[in-house]
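Participant: no sequence for this one, just the structure:
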């Protein structure tokens, strides 16, 4: 190990010795009218000797620090929507601070500013990667799930579950905080958030201490659009598609020197068909005894209204206060038809049952947030205070008929109140150091009342109804210190979180309390080998707290032979994550790679057991799926992302991710509804999987943009089954109209209608009788969408040409 370290050290010295001596140029860029710092403003330096263009971008505090060779330079500052500022020609011979540079808005080119940009580059930070949604045509008319599914490292499966590098335990934030936009059911809520409301997504695989410790895979932070241009501007989007889809959304913004008003409004209607098929094979002593098939079709109608209104008021040149109110009303009417066929060993039908579940769901989400930000001085000292309260209500009603006879009347009433308070303080120390301190408190108070009644309104025997009270309080404190020495940057942090969980099963009076305090260290290191090569190393300790739907022990009712129920005895999963990244730029080709490793204990995984129950008077093997804490898991993988722009009219990108996971052998005993104890042994798992994504954007004649996105997720196995690979292709064509004030997009999602999850589930060591289940599931079928977007006082901005930047990356 020592020899390897010396080897890399000597390489670094050799590379450095071959380069001319460099000096550091620093300063700050602000907006002239408000004195607010401008993040991502660009300082461009052109060498008068070599004609080479170098430069860098500002950080969140408007600061830049760039290393350049000594010599004479032309210098200018650029920012979209602002007048370019030419600085005096200067010969740089020593470290130089250019001071504070103020940019004025360019009112003559205001209509050439676009909130929806054509950005295709990735912003790399020590603790995250930022992917700009930009002009991604394949998500037009889509939703947040579609956006996430197009982000490198992220996958969204057929049921809408989001995974990061193959791990589904990912924390999803909106504008850096938990949000009512995610709601009680995160999967459904993401499907109701329009893609046009999203500006960028931060992928945080090695979170620093400023972020929540929740999410063993990492964090996905969705940044919503907000207007930044003085005056009144906005855009409207109209989308229609097949299967039935209609969506109308708009974002409006009015900004003056003293305040900024912004709003996002939207309405969507979807009528989405889906289907699934299950084939159960029952065996005894290895011999097939009978079969059972379940053929399901889903018809989901959904009306969704959402709107947000925000006001940012500038108290003075350095501080502002922002209030935002969000409201969503979601109404769904779903029909699930399940035809169950019982067959003998020769596949001759013995009995057929048609089970129809009609469900109506009404959900209202409200959230109010208040933010205070104060730039205490010009050096980057900053204080922010956030307060947020949200109220989520969901009411569900369903009736179930078996062979045209009403058998059940079900209802569920869920109410959750969430409160957040957060304080963050940033203190720069000198030119290269920064200290951050913060506190965060989160409080959740939830009640879920699930009632099952027969056709006459009477409880069943036994009664599967369930009513729970769930309370979770989290108190967090963090400190982190970052610095930069020449080419080396580091960010070290420590976060302490205290968790209090109280679960009360009102029907039985059972109560479960879990209180614990844990320490979560974080380390993020970065080193610039040269102008085009960078290395990063990250470590973080994370956890996964069981959500209330994993703790609630009630059973689902849409199928009598395949049910899911929660487990109130679940404990958190803890994970240690390591990430080594390398990025290089070779002309028009950018390569971003990383190797990662995760060690998890008390792993939470859904596990299937088989119980023999009486269904319609007949003994039947029933799959019961329940989350359990397994022993541990080791997971490691490799990820490579490439961006290649060989021609002005062609852009290509690819993401490849390979991961391997190993879990220990695990044995558990469960009690069936009739009191029988069932012992199941899960064997050791040593398996792998992979996924790849390819994207191309080509400019055709008549300035028609053609985008193709292809992705494949490889097969995967675990202790109780296996899953086939999934291949999906999306196509989109775009044409600008009315002097680029409008855009028309035709988008085909899942061109070959292949987004189907095919899996096999079995119980390898459970006592006979045994059952093998072959299943197919398709959440939604191929979607064709036509979208029209019109912008007023906005136009598509031209993409800034890429340059070789000598440094300029902030920690």
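Facilitator: Structure received. Just so you know, these numbers come straight off a predicted model, no measurement behind them.
Participant: going forward, measure contacts and count neighbours with C-alpha atoms only.
Facilitator: Fine.
Participant: residue contacts, the most centrally placed residue in the chain?
Facilitator: Ranked by distance to the mean C-alpha position of the chain (Cα atoms, centre = their mean), the top residue is residue 220 at 3.7 Å. Taking Cα atoms under 8 Å, 6 or more residues apart in numbering, we find residue 220 in contact with 170, 171, 172, 173, 201, 202, 203, 204.
Participant: next, the one to line up against it:
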């Protein structure tokens, strides 16, 4: 804490020095920063004409990497500025330089609205830039992709650089399932439990863009080995209102869905909301497990059966802001979500040894689940008269969610199998409180940021196993197979970040300090464990701009992985008696070092490519061990692994003609992992890749056709692999009323009705394959309606709570 105090004091003193120095400007001058009116991102290479009167050009300047421009050495008089840029509307600003005391005019942020028709004097014909490379992130503009009117946010993730979907529609970021998802830069309870249910419900038409933060700066919490995915909902908010509504139907798997967003502004009040709901019906699928063991008594276990399930999901998010005056702003957020699920599995099990039938039974598992989440936050932002981009922000946030899982298992057709019918119930609750303060001090070429943060987490689990009495058939709780568990995790951190821009160069460097205090209470056995971890997390990014908005980035960052309640909870899931799953409360945080070199070019061909190397240590891996005495395979988690991952990605967007466009999103990596399993060193390696090819063609009368091809190579982990996958989809959409009403339809995998999904696992004395035939073909229809008209953007907090330090619960 002494280190944090020194950092905080030094930054305040430096900020005071800069503020005083800026007040001593000499001759007349004009300064400003040009930014996009929708995204508030600085704009580079915008042309700024200094005019005498209204039309006599005296000087010209160009905005720099941070969006800044300036004119100095000016005489007193009346001037005007004409600001122009390709893809943006021209804006004129009158400037009076007549005050003998105040000789410097600070215009602050000058917002330019996008204009696809270009400048007044020049008509620019071209496609809107879909992918943008920034110093620490890659942005994918969903509004520039016509398929956003047809598909869900989850489906669109296939097109986003560095993102892909596996066979179970889990998102992978740089091939890794450990990342954090934010909504509008903030964590949300709807992304903490099962993001797939929410994202497959969320229409892409209600989303403005997706940011892949590949090298998170020090202001972000250090968790998320791969990085952060930030989903920005459409927020072009002015006096008045606007919104969109999307209705869809997906069959034979899936179901109806409804989603949308609305925004409004009245004077100093601004509100926005987004929400959705859907039904998801999965058709009956076949699957099973084959396990072969070695040793003194080799065995072969074969389980086969069918599974069917359905779920219901709903969510709503709400934001409100109130501008007290030009220097003070208060905003609040509130999110609510819930889901319900139910399913049935019927499975036969046969255990053989040397052609001798050792054991057999039929298992029927009826399961139900439900989850609810809510989070709310309040933010106060104070800016300063000397520079309104100088900010002091105080934030508080509360989040909680709970899940309930129930399994009712009945066993019939028994052969040498004595386990009674049983039930298992697991209630998990998670709550989190966060307090945070941030300070931002900008300068002409530099920016300082600092902050302090405290996160208080509380995890609780109550697991009960009940067995049917052989005489009364009543279910009786089994104390030895049940447990109650509580885990508190408190994280205290501070950070400082410095960003400097000089001509075409930009540097952002930072250091984050975090201390984690963990208390685990095994209530059932009256045992407690306490651990403390201290981490120093550096990050640095260097950016070099070239002509035509091309850029080269070099970034290094260190990240950590704190295990969540899913990995820590010691309850034993026996929903399949031969394969048990449990958590490990002794897990430690894992550390990853990542270095990336990326290049982006924005000519006729939009190109983003990168080369990187990632090194993991103490990596949390699922660990499977076979017990020959019980013939049970138990899977838990352990800090057993190290991994090396050189990787390459290439993203291309190329307009062949004005009507025809092609894009490619590809990534390749060679994974090398090793770790101890049951005292034996296991190594595994292999090439992993994914390629998403998309092409769309614009027909007359606002019709548009799109075709997609996705190829995923096999996945590699410590103890196994998953098989490769090829999928296709075709979509068509039409604007009935341009920019207002559109309809669309798509078909996925028309050439294959089913897909075999294989996952192989091996250990010192066993090898097993999980197989499943998923229903692969589906049809989707959607109707999208946009309404409203706005003029002046809502002012929102530029800083707030971002708890991106606990991994997603995949």
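Facilitator: Right, received. Where do you want to start? Computed from a predicted model, the values in this text were never measured in an experiment.
Participant: returning to that earlier point: what lines up with the residue nearest to the centre of the first structure in the second structure?
Facilitator: Under the alignment (TM-score structural alignment), residue 220 of the first structure pairs with residue 229 in the second structure.
Participant: once aligned to the first structure, how far is the one helix or strand its match maps to on average?
Facilitator: Residue 229 of the second structure belongs to strand 228-233 when elements are defined using DSSP states H and E. On superposition with the first structure, the mean distance recorded for strand 228-233 of the second structure (mean Cα distance after the TM-score superposition for the first structure) is 1.9 Å.
Participant: other SSEs contacting the next helix or strand after that strand?
Facilitator: Moving toward the C-terminus from strand 228-233 of the second structure, the first helix or strand encountered (DSSP H and E) is strand 240-251. Contact here means 3 or more Cα pairs under 8 Å, 6 or more residues apart in numbering; DSSP states H and E; on that basis strand 240-251 of the second structure packs against strand 256-266, strand 778-789.
Participant: give me the contacts around the last one.
Facilitator: Residues outside strand 778-789 of the second structure that contact it (Cα under 8 Å, 6+ apart): 149-150, 205, 238, 240-253, 739-750.
Participant: just the buried members of the residues you listed?
Facilitator: For the contacts of strand 778-789 of the second structure, a burial check counting by 16 or more other Cα atoms under 10 Å picks out 149-150, 205, 238, 240-251, 253, 741-749.
Participant: residue in the second structure paired with residue 443 of the first structure?
Facilitator: Aligned counterpart of residue 443 of the first structure in the second structure: residue 456 (TM-score structural alignment).
Participant: now swap in residue 207 of the first structure and tell me
Facilitator: In the second structure, the residue equivalent to residue 207 of the first structure is residue 216, according to TM-score structural alignment.
Participant: contact partners for that match?
Facilitator: Going by Cα under 8 Å, 6+ apart, the list of residues near residue 216 of the second structure reads 136, 137, 227, 228, 539, 557.
Participant: isn't residue 730 of the first structure right next to residue 712, touching?
Facilitator: No. Contact status for residue 730 of the first structure versus residue 712: not in contact, 11.8 Å apart, counting by Cα atoms under 8 Å.
Participant: those two: who's more crowded?
Facilitator: Summary of the neighbour comparison: residue 730 of the first structure and residue 712, criterion other Cα atoms under 10 Å, with residue 730 having more neighbours (22 against 17).
Participant: in which helix or strand does the more buried one reside?
Facilitator: Secondary-structure assignment from DSSP H and E places residue 730 of the first structure in strand 726-737.
Participant: so whichever helix or strand comes after that strand versus strand 231-242, what angle?
Facilitator: Heading C-terminal from strand 726-737 of the first structure, the first helix or strand you meet, by DSSP H and E, is strand 742-749. Our comparison of strand 742-749 of the first structure with strand 231-242, counting by axes from the mean of the first three to the mean of the last three Cα atoms, to 10 degrees, yields an angle of 30 degrees.
Participant: what's the helix or strand just after strand 742-749 of the first structure in contact with?
Facilitator: Secondary structure here is assigned by DSSP H and E; on that basis, the next helix or strand after strand 742-749 of the first structure toward the C-terminus is strand 757-761. Contacts made with strand 757-761 of the first structure from outside it, assessed by Cα under 8 Å, 6+ apart, are listed as 157-158, 720-726, 772-778.
Participant: the longest helix along the second structure: which residues count as buried?
Facilitator: In the second structure, ranked by residue count with DSSP state H as the criterion, the top helix is helix 2-22. For helix 2-22 of the second structure, the buried set under the neighbour-count rule, 16+ other Cα under 10 Å, comprises 4, 7, 8, 11, 12, 15, 19.
Participant: got a list of what the closest residue to the first one other than its chain neighbours touches?
Facilitator: Which is residue 4 of the second structure. In space, and not counting its chain neighbours, residue 4 of the second structure is closest to residue 494: 6.3 Å by Cα to Cα, 6 or more residues apart in numbering. Taking Cα under 8 Å, 6+ apart, we find residue 494 of the second structure in contact with 4, 450, 451, 452, 453, 512, 513, 514.
Participant: next: residue 480 of the first structure.
Facilitator: Each residue near residue 480 of the first structure by Cα under 8 Å, 6+ apart is listed here: 209, 210, 435, 436, 437, 491, 492, 493, 494.
Participant: mind checking which of these land in strands?
Facilitator: Taking DSSP state E, the ones among those that sit in strands are 435, 436, 437, 491, 492, 493, 494.
Participant: same list, these, but as CSV with distance to residue 510 of the first structure please.
Facilitator: Listed next are these as CSV, based on distance: Cα to Cα, whole Å:
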residue, distance to residue 510 of the first structure
435, 46
436, 43
437, 40
491, 45
492, 43
493, 39
494, 36
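Participant: return the member of those residues nearest to residue 97 of the first structure.
Facilitator: Among these, residue 435 lies closest to residue 97 of the first structure (Cα to Cα), at 21.5 Å.
Participant: contact partners for that closest one?
Facilitator: Going by Cα under 8 Å, 6+ apart, residue 435 of the first structure touches 426, 427, 428, 429, 479, 480, 481, 482.
Participant: re earlier: and the contacts of residue 480 of the first structure, which two are furthest apart?
Facilitator: Put simply, by Cα to Cα the two of the contacts of residue 480 of the first structure set farthest apart are 437 and 491, 12.9 Å from each other.
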